[in-house]
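Q: For reference, the sequence and a predicted model appear below.
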Amino acid sequence: MSCGKPHETDCSEVLDHLYEYLDQEMPEADRKKLAEHFDECSPCLEKYGLEQAVKKLVKRCCGRDEVPTDLRSKVMGRIDLIRSGETRPERAVFDGAPAAQGAQAAAPAPGEDAEPGGPSASARRNAR
């Protein structure tokens, strides 16, 4: 996304670091650069406002839920993989099991639905 105008800080760079800005997880000098960009760039400012509203909504709706202590590191690890261009981790992010490969990835576990909302394997066998 870009407004088409030249900026000291490119729109894509601003949007790549939007959540760091929202969460105040960046050096003050970088925060100032992004704040200046938002002052000049209405599309980025609009995106900032939308993401800020979503963040507040999530906090209001889910703010009381207990979060596993290692969840942040797992989520950040997955974000790093995606940013580096790797679309699939070598192992599952949340359960520590290796990521499924090939045809096994498409096959549901016994008793599970092949598709969300679809009939279970046992229901399909019974229908025959």
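A: Alright, I've got the coordinates.

Q: going forward, measure contacts between C-alpha atoms and count neighbours the same way
A: Will do.

Q: By residue count, what's the longest helix in the protein?
A: The residue-count maximum for a helix in the chain (DSSP state H) belongs to helix 42-62.

Q: What are the buried residues along that helix?
A: Under the neighbour-count criterion of 16 or more other Cα atoms under 10 Å, helix 42-62 has 44-45, 48, 52 buried.

Q: put this beside the first:
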Amino acid sequence: MTGQGDGVSDCDRAISQLYAFLDHELKAADADEIREHLAACEPCLDTFDAEQALKELVRRGCSGEVAPEHLRAKIHAVIETSTTVEVRKF
């Protein structure tokens, strides 16, 4: 997950794949790269921990209830277009 000269930092790569990582949707090699980065980068690990806690809170609060598919799609679209994550470098 090195920068590879494309102007995208390791932190940007890790954060952009964070939800796929949390949902176990990455290939094993990609997930391993994220794990390695999180082990070495405290700001990204803090972001991961916060997102994981939020995901767990939502899961506990919504267990047993399933939103209609059209509502799920609408919420997902809003999240994808409006969610930003700030990575602070120390």
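A: That came through, no problem. A quick note: this is a predicted structure, and the numbers were derived from the prediction, not measured.

Q: rewinding a little: if you count contacts, what does the longest helix of structure 1 end up packed against?
A: For helix 42-62 of structure 1, the elements it packs on are helix 11-16, helix 28-40, judged by 3 or more Cα pairs under 8 Å, 6 or more residues apart in numbering; DSSP states H and E.

Q: With structure 2 overlaid, report how far the first one is off on average.
A: This means helix 11-16 of structure 1. With mean Cα distance after the TM-score superposition for structure 1, helix 11-16 of structure 1 departs from structure 2 by a mean of 1.1 Å once superposed.

Q: Going C-terminal from that helix, what's the next secondary structure element?
A: Sequence-wise, the next helix or strand downstream of helix 11-16 of structure 1 (DSSP states H and E) is helix 18-22.

Q: buried residues in that following helix?
A: For helix 18-22 of structure 1, burial by neighbour count (16+ other Cα under 10 Å) applies to 18-19, 21.

Q: Trace that helix over to structure 2 and give me the residue numbers.
A: Under TM-score structural alignment, helix 18-22 of structure 1 corresponds to residues 18-22 of structure 2.

Q: rewinding a little: so how much does the longest helix of structure 1 differ from structure 2 once superposed?
A: When structure 2 is superposed, helix 42-62 of structure 1 averages 0.9 Å from its matched positions, counting by mean Cα distance after the TM-score superposition for structure 1.

Q: relative to helix 28-40, how tilted is that helix?
A: Helix 42-62 of structure 1 runs at 110 degrees relative to helix 28-40, counting by axes from the mean of the first three to the mean of the last three Cα atoms, to 10 degrees.
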